[in-house]
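**Q** sequence and predicted structure, then a few things I'm wondering about:
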Amino acid sequence: MSDPFTPEVIAQIARHMNDDHADDNVLIVRALGGIPSATAARMSGMDADALEFKAVVDGIEVPVRVPFAERLTERRQVRTEAVRMYRDACAALGVTPTH
């Protein structure tokens, strides 16, 4: 099955996540990406199955892949899934969601 997201769409989503949700990226990587010591994270890519991040751990950038709950087929699903990831991460870390 081919990936429904073009490089342009992925770049737009990454720009939004990194510009507007940098703190959310860190929470997602810490809680759902299995990197609790991450001090920074930026979205570096995605496909229909997961968001990909570059996380900083002890000053070193490491790749992290965080799977979606299900395979996505449309762009509008990305926002819903990113919000779910953020809320799940907040719950796992005992952080109150701010949005």
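**A** Alright, I've got the coordinates.
**Q** going forward, measure contacts between C-alpha atoms and count neighbours the same way
**A** OK.
**Q** which outside residues touch the longest helix along the chain?
**A** Longest helix in the chain, counting residues (DSSP state H): helix 76-93. For helix 76-93, contacts defined as Cα atoms under 8 Å, 6 or more residues apart in numbering pick out Asp24, Asn25, Leu27, Ile28, Arg30, Ala31, Leu32, Phe68, Ala69, Leu72, Thr96, Pro97.
**Q** how about stretch 4-14?
**A** Arg42, Met43, Ser44, Gly45, Met46, Asp47, Ala48, Thr73, Glu74, Arg75.
**Q** please compare the first structure with the one that follows:
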Amino acid sequence: MSDQFSPEISSRICNHMNEDHANAVLLYAQFFGGVSQATAAQMLAIDAQGMDLTAQTNGESLPVRIQFDHVLADSEDAHHTLIAMVKQARVEAKG
């Protein structure tokens, strides 16, 4: 894990996403993680290469690793990338 993504930064991003953007985290699991039947998801960790989620589906928790399309430079890059990913998932979901 790069210096830009210390455990504290990863924890801060995950807590924010889980508390304030739970629907976005679910979209990540469904769209980018391929767990289309997921009914809930939580972000467990984020690093420069990707994010680790757990997705709930059919009463089970499944680990999900989602690779980013580029190596993140810092937490600001993470912020912009996560927003772009949610927008992409919403557009694709509408078909």
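**A** Received it, and whenever you're ready, just let me know what you need. Values in this document were obtained by computation on a predicted structure and should not be read as measured data.
**Q** what's the TM-score here?
**A** With the length set by TM-score structural alignment, normalised by the length of structure 2, the two chains reach a TM-score of 0.92; 94 aligned residues with a Cα RMSD of 1.3 Å.
**Q** inside strands: which ones of the contacts of stretch 4-14 of structure 1?
**A** Arg42, Met43, Ser44, Gly45, Met46, Asp47 (DSSP state E).
**Q** contacts only, for the last one.
**A** Right, Asp47 of structure 1. Contacts for Asp47 of structure 1 (Cα under 8 Å, 6+ apart) come out as Asp3, Pro4, Phe5.
**Q** quick one: map it onto structure 2.
**A** Matched by TM-score structural alignment, Asp47 of structure 1 corresponds to Asp47 in structure 2.
**Q** which non-adjacent residue is nearest the residue nearest to the spatial centre of structure 1?
**A** Residue closest to the mean C-alpha point of structure 1, counted by Cα atoms, centre = their mean, is Leu51 at 4.8 Å. Distances taken as Cα to Cα, 6 or more residues apart in numbering put Val66 closest to Leu51 of structure 1, at 5.3 Å, once the chain neighbours are dropped.
**Q** pretty sure that neighbour contacts Leu32?
**A** Yes: if you go by Cα atoms under 8 Å, Val66 of structure 1 and Leu32 touch, sitting 6.4 Å apart.
**Q** which of the two has more neighbours?
**A** Ranked by neighbour count (other Cα atoms under 10 Å), Val66 of structure 1 and Leu32 place Leu32 first, with 21 against 18.
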